[in-house]
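> The following comprises the amino acid sequence and a computationally predicted model.
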Amino acid sequence: MKYIHFGLSLFVFLSFFCACSVNRQAGYSKVASKEKLADDSLLTLIQKHTFNYFWEGAEPNSGLARERIHIDGNYPQNDQDVVTTGGGGFGLMAILVGIERKFITREEGVTRLSRIMSFLEKADRFHGAWPHWLEGKTGKVKPFGQKDNGGDLVESAFMAQGLICVKQYFKSGNAAEQQLAEKADALWKEIDWSWYRKGGQNVLYWHWSPEYGWEMNFPVTGYNECLIMYVLAASSLAHGVPAEVYHEGWAKNGAIKSDSEKYGYKVVLAHNGAPGSVGSLFWAHYSYLGLNPKGLKDRYADYWLLNKNHTLINREYAIKNPKGFKGYGENAWGLTASYSVNGYAGHSPQEDLGVISPTAAISSYPYTPEYSMQVMRYLYEKLGDKVWGKYGFYDAYSETDNWYPQRYLAIDQGPQVVMIENGRSGLLWKLFMADPDVQKGLHKLEFKSPELK
C-alpha cells in the first residue's frame, strides 16, 4: 500500500492550483543577488522567517497554524481559516524555538501557547484524538475527506509530540508557565491510543469517525512517518498499548527490516513494506522532531543510520538525475510530499516529477549539515526571490517547468524551524527525550539511547 502523508485522501488536493506566478508581496526583505551570509546568520534568517508562518501567519482565534497560506490569495475550498493538527503541533515546537532565539519574548510565547491550549481543550476530539483539520474560528471538525471526519491518530501524535515539548519547557517556570505545562500534559494524556486498536488488535488504526466508524480501514504498519505514534501509544499511562502492538503491528514481527541498498547506502527498513523503494524524505523528519535518532536503536534499526542514509540516497539520486531535470544536483536536491506542478504529490525517487521541495534538504540539516547548507545557499543566493518569500522558502518549485508558486504548507514549514534547531542546539530533542513518560515508553519497546536513564 502506498502512503503519502497528508495525502491518504490525495484526491482532496488534486488540481488545487494553477502553475502561474504572481507579483511579490511586500512585508519581507528581498534577497539581494548573490548575498553572502555566514552559516549561522543564514540559519537564523531561515528560522526566523519560517517561524513567522506560525506566529504572524497563525489563525487569530485559535493561535494555531493555518493549514496553508497562499501569498497569491487563491485558496482551495475556502479553507484559509482551517488549522491543521499535525502542522499545529510542529508550530508549538517552532514557538519554543522562537523564544530560545529571541524572535519573541518568553511572555509572548506563553500568552500564545495558553490561547492554543484553551482552543485545543474545547475543540472536537474523538476518543481523545483530534481530527486532521479543525475550523479555526469554532474548533469544529472540517472533514479531510468524506469519511475522514473524525479522529486522526497520526496527526494527533504529531500534536502530542509538540505538547510534550511545551510541558517540558515550562514545567519549572513561574505560576503561569507551570499552569501552561499542566494543560499541555493533560491534553496529550487524554488521547485514547488503546481505542484505536479497533477492538484490541495488535496494530493501531489511523482513523475513526463517529459517523463512519472504521470504514477508512487504515491499519498503520511500518516503515513510514508514523513511528512517533507507536512510541507515544506505548508511553501513555492511562490509555497505552502493550509492546506487542508495536512489534506485531508496526514492525510486522521483524518483516519491517530490509537488506536492500541504494547507491551503496543501506536502506535499513523496508519503506512501506517494499524493500527496494525509498519513500518521501519527510519520513526522516516528522517522527524525529522530538524523538532523537542519535544513538537510538531497537531490534529493527539504528535510526540515525536509517535517516542519514535516507537523506544521502535522496541527494545521490538528484546528482545522478536519471530523468534529466533542470537544476538537479548537489546544490538542489530533496524529494518529499509537497505541492507539485499538477497538484499535491508524494515526491520520491519512485515518483520524481521534476519538483524540488526546500523542506526536504533543509529539514535534513541534522543528518547532512554541509550538504543541506549547500542547498540553502543555492536557494537563497542563486534562486532568491523565485523561491524566497515572507515566510521563508516557498513549498516547492520546478526549474524544468519554470514553476515558482508562492505558497506555503504548515506541515512543510514546521520541520525546517525545528530540525535546524535540533542540528544547532538539540533543543527539542532534549526536551522530548527527558519526559518521564516517553522514557518509560521507549524502555517498554526495548529501545536503546544515550538519553535513556
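Received, thanks. From a predicted model like this one, the values you see are computed outputs, not experimental measurements.
> going forward, measure contacts and count neighbours with C-alpha atoms only.
Noted.
> Now for the residue lying closest to Asn321 once chain neighbours are set aside, how many residues are close by?
Setting aside the residues directly before and after it, Asn321 is nearest to Tyr328 in space (C-alpha to C-alpha, 6 or more residues apart in numbering), at 6.5 Å. By the criterion of other C-alpha atoms under 10 Å, Tyr328 has 23 neighbours.
> How about the contacts made by Tyr328?
Applying C-alpha atoms under 8 Å, 6 or more residues apart in numbering, we find Tyr328 in contact with Ala318, Ile319, Asn321.
> I'd like the distance between the first one and Gln374.
When C-alpha to C-alpha, to the nearest Å is applied, the distance between Ala318 and Gln374 equals 14 Å.
> Could you do the last one as well?
Plainly put, Asn321 is 17 Å away from Gln374 if you go by C-alpha to C-alpha.
> Then Lys171?
Distance from Lys171 to Gln374, by C-alpha to C-alpha: 38 Å.
> and those two? which has more neighbours close in?
The neighbour comparison of Lys171 against Gln374 (other C-alpha under 10 Å) goes to Lys171, with 19 against 16.
> contacting residues around that one?
Here Lys171 is in contact with Glu177, Gln178, Ala181, Glu182 (C-alpha under 8 Å, 6+ apart).
> Among the residues you listed, name the ones in strands.
Secondary structure assignment by DSSP state E places none of the contacts of Lys171 in strands.
> Looking at those residues, spot the one nearest Tyr212.
Glu182 (33.5 Å; C-alpha to C-alpha).
> Enumerate every residue touching the closest one.
Lys167, Lys171.
> follow-up on the earlier one: return the entry from the contacts of Lys171 with the maximum number of neighbours.
Going by other C-alpha under 10 Å, Ala181 tops the contacts of Lys171 with 26 neighbours.
> Please name the nearest non-neighbouring residue to that residue.
Using C-alpha to C-alpha, 6+ apart, the closest residue to Ala181 is Lys167 (4.0 Å).
> what comes up buried for the helix or strand hosting Leu428?
Taking DSSP states H and E as the criterion, Leu428 maps to helix 427-433. Counting neighbours by 16 or more other C-alpha atoms under 10 Å, one finds that the buried residues in helix 427-433 are Leu427, Leu428, Trp429, Lys430, Leu431, Phe432, Met433.
> okay, now the one to match up with it:
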Amino acid sequence: MHLQLNLDTQLDVIQQRTSSYFLQGAHPVSALPYDRLVIGRRAPNDLVSITGAGFGLLALIVAMERGFIDGGEALNRLDRMLETLEKTQRFHGAFSHFINGTDGSCVRFTRIDDGADLVETTFLLQGLLSMQQYLADRSGTEAARRRIDDLVTGVNWRWFARDEHEALYWHWSPRHGWKIDQRISGWNEALLTYVLAAGAQDHAIEGCTYHEGFARSGGMRNGGTFYDQTLPLGPDFGGPLFFAYYSFCGLDPRGLQDEYARYDDQNVTHARIHYAYACDNPQGYSSYGPGCWGLTACHSSSGYAVASPTNDTGIIAPSAAISSLPYLPEEVLQSLHFYRYYQGGRLWGPYGFVDSFCPHTGWAARTCLAVDQGPIICMIENFRSGLLWELFMSAPQVRRGLKALGFSSPHLE
C-alpha cells in the first residue's frame, strides 16, 4: 500500500507538471498549445500543430478529472479553443498541419504542404470526440458538444480516398492538389485515421479502403523475431515508439484485434523490443539500459528527428518510455526515476520533462513539444484509470468504424 501511494503521488506530480505545458504555457488568445516551447523563454511564434491541439484537449480532460484546473475555467478554455478551430481554414473539412494560434490561419508546413493533413486532423478529432463524450453528462455543455460535432462531421473522408478508393491520402492542397501523393499505409501511427473514416456519419469510406490501403492486403505484417520477440506488424524492430501510442491515447488496444493482429500484443512487443535494444546497446551509447530507453520522433541537437532502433543517433526522448507505461509498467517505472534525477534533475522543468537528451554527449534539449508532452499525460492516465480509453471507445463514430473494418473489442460487446 505504501509503495502504491508513493507511485500515485509520483504520477500525480508528473501529470500535473506536464499539464502546465497545455495550461499555463498555452497560447494566450486561443488557449491552444504551442507546437513547442523553450524553457525560460517566450514562445518564438504563434505556431500550433493540429496534432498538438488534439493532445491539448485530452490533457484538458485529465486536468479537469484530476483537479488540476477548475471546471469553469476549463470550459472557458475549451470555448476559446473551439472558437479558433471553427474559424480555421479547412480543406474538405480537414485541417492543415500547422495553424496560427491567434487567428487560426493556415501555416504551410512545406512549400507544397499548404493544405489538408488528414492524419494530423485525425489526432485533433481524437481529442474532440473524447471531450464530447466527457461532457455528455454535464449540464450546460450542450452547445459545446454541438460545436464539436460540427467540426467532426465536417471532414469529407471519401474525398481523401480519391477516385479509386484503394487508400486514403495524407495531403491535399488547393494550390498543388495531390502533388505530395502520399498514401496512408501501415503499419504506422495512422490506424485511427481509417477507423474514424469508416465510422463517419457522412462521407464514410468502405472497408476495402482500409484492407487494401492501410493493411496493404496483409503487407503490413512482419512476423519476424527481434530480441526474442515476435513482432506482428510494421518495420523491423518496430519503428519509432509513437506508432504504439499516438492512435492509442484514445483507441484501447486491450483485446482489440482484427485479421492482422491483436493490438495489445503489437504494442507490448514493440515496447519490449525498444527496451531490449537499449539493454543490448549495440552502438555502445552512454547510459543506455534498463532506465534509459525508447526511441521516437523528438527534438535533437540538429532539429526534429525520427529515431528508432534502425535509426539511432543516441537521442532519447523521455516520452517514448513514459508513454509506454500501460505496456511495460515495471520497466517504465525504472525510467521515471532515471529521468527525474538524471544529472541532478536536468531533464525536469516547469512543463515536466524536457523533450529529449543525448546522454552520450551530454546534450539536453531546452524545448518541450506538444506532440511529446501530450502522450505522457494521456498514457499515464490510461494506465491509472483507463479514462481516455473509456471515453473515446464509447463514441458512436469509433464503434461504427471498428465494426465496419472487422475489429473486435471488449468495448463492442
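Yes, it's here. Since we're looking at a predicted model, the values are computed, not measured.
> before we move on, back to that, between the contacts of Lys171 of the first structure, which is nearest Ser338 of the first structure?
Ala181 (32.8 Å).
> and the counterpart of that closest one in the second structure, what does it touch?
Taking TM-score structural alignment, Ala181 of the first structure has Arg145 as its aligned residue in the second structure. By C-alpha under 8 Å, 6+ apart, the contact set of Arg145 of the second structure is Gln132, Leu135, Ala136.
> what's the helix holding Leu428 of the first structure aligned against in the second structure?
Counting by TM-score structural alignment, helix 427-433 of the first structure corresponds to 387-393 in the second structure.
> Superpose on the first structure and give me the mean offset of the matching stretch.
With mean C-alpha distance after the TM-score superposition for the first structure, stretch 387-393 of the second structure departs from the first structure by a mean of 0.3 Å once superposed.
> Doesn't Trp283 of the first structure belong to a strand?
No - note on Trp283 of the first structure: no strand contains this position according to DSSP: H, G, I helix; E, B strand; the rest coil, which reports helix.
> what residues are up against the closest residue to it other than its chain neighbours?
Leaving aside its chain neighbours, Trp283 of the first structure sits nearest to Glu225 (4.3 Å; criterion: C-alpha to C-alpha, 6+ apart). Applying C-alpha under 8 Å, 6+ apart to Glu225 of the first structure gives the contacts His5, Phe282, Trp283, Ala284, His285, Tyr286, Ser287.
> Check the alignment and tell me where Glu225 of the first structure lands in the second structure.
Checking TM-score structural alignment: Glu225 of the first structure goes with Glu189.
> Then Pro242 of the first structure?
By TM-score structural alignment, Pro242 of the first structure lines up with Glu206.
> Not counting its neighbours along the chain, what's nearest its match?
Ala198 is the one closest to Glu206 of the second structure (C-alpha to C-alpha, 6+ apart), at 6.3 Å.
> tell me what the helix or strand encompassing the one you found is packed against?
If you go by DSSP H and E, Ala198 of the second structure is part of helix 191-199. Judged by 3 or more C-alpha pairs under 8 Å, 6 or more residues apart in numbering; DSSP states H and E, the packing partners of helix 191-199 of the second structure are helix 118-134, helix 396-404.
> Recalculate using a threshold of 6 Å.
helix 396-404 (3 or more C-alpha pairs under 6 Å, 6 or more residues apart in numbering; DSSP states H and E).
> neighbouring contacts of the helix it packs on?
Residues outside helix 396-404 of the second structure that contact it (C-alpha atoms under 6 Å, 6 or more residues apart in numbering): Val195, Leu196, Ala198, Gly199, Ala200.
> hang on, the earlier thing: three-state assignment of the match of Glu225 of the first structure?
Assignment for Glu189 of the second structure (three-state DSSP): coil.
> Looking for the alignment partner of the residue nearest to Asn321 of the first structure in the second structure.
In the second structure, Tyr328 of the first structure lands on Tyr288 (TM-score structural alignment).
> gap between that match and Arg346 of the second structure?
Using C-alpha to C-alpha, Tyr288 of the second structure is found at 17 Å from Arg346 of the second structure.
> Aligned to Asp124 of the first structure, what sits in the second structure?
Aligned partner of Asp124 of the first structure by TM-score structural alignment: Gln89.
> Let me know the helix or strand that that match is in.
Per DSSP H and E, there is no helix or strand for Gln89 of the second structure.
> Could you check how many residues crowd around it?
17.
> repeat for Ile112 of the second structure
17.
> Need the counterpart of it in the first structure.
Match for Ile112 of the second structure (TM-score structural alignment): Lys147.
> The residue nearest to its match when sequence neighbours are not counted and Val154 of the first structure, how far apart?
Ranked by C-alpha to C-alpha, 6+ apart and with sequence neighbours excluded, the top spatial neighbour of Lys147 of the first structure is Tyr212, at 6.1 Å. Using C-alpha to C-alpha, Tyr212 of the first structure is found at 18 Å from Val154 of the first structure.
> More neighbours: which of the two?
More neighbours surround Val154 than the other of Tyr212 of the first structure and Val154, with 28 against 14 (other C-alpha under 10 Å).
> Buried residues of stretch 58-75 of the second structure, list them for me.
So stretch 58-75 of the second structure, judged by 16+ other C-alpha under 10 Å, has buried residues Leu58, Ala59, Leu60, Ile61, Val62, Ala63, Met64, Phe68, Ile69, Ala74, Leu75.
> can you name the residues of the first structure that it overlays?
Going by TM-score structural alignment, stretch 58-75 of the second structure sits over residues 93-110 in the first structure.
> chain center to that stretch, what's the gap?
Distance of stretch 93-110 of the first structure from the chain centroid (C-alpha atoms, centre = their mean, to the nearest Å) equals 19 Å.
> Great, nothing more from me.
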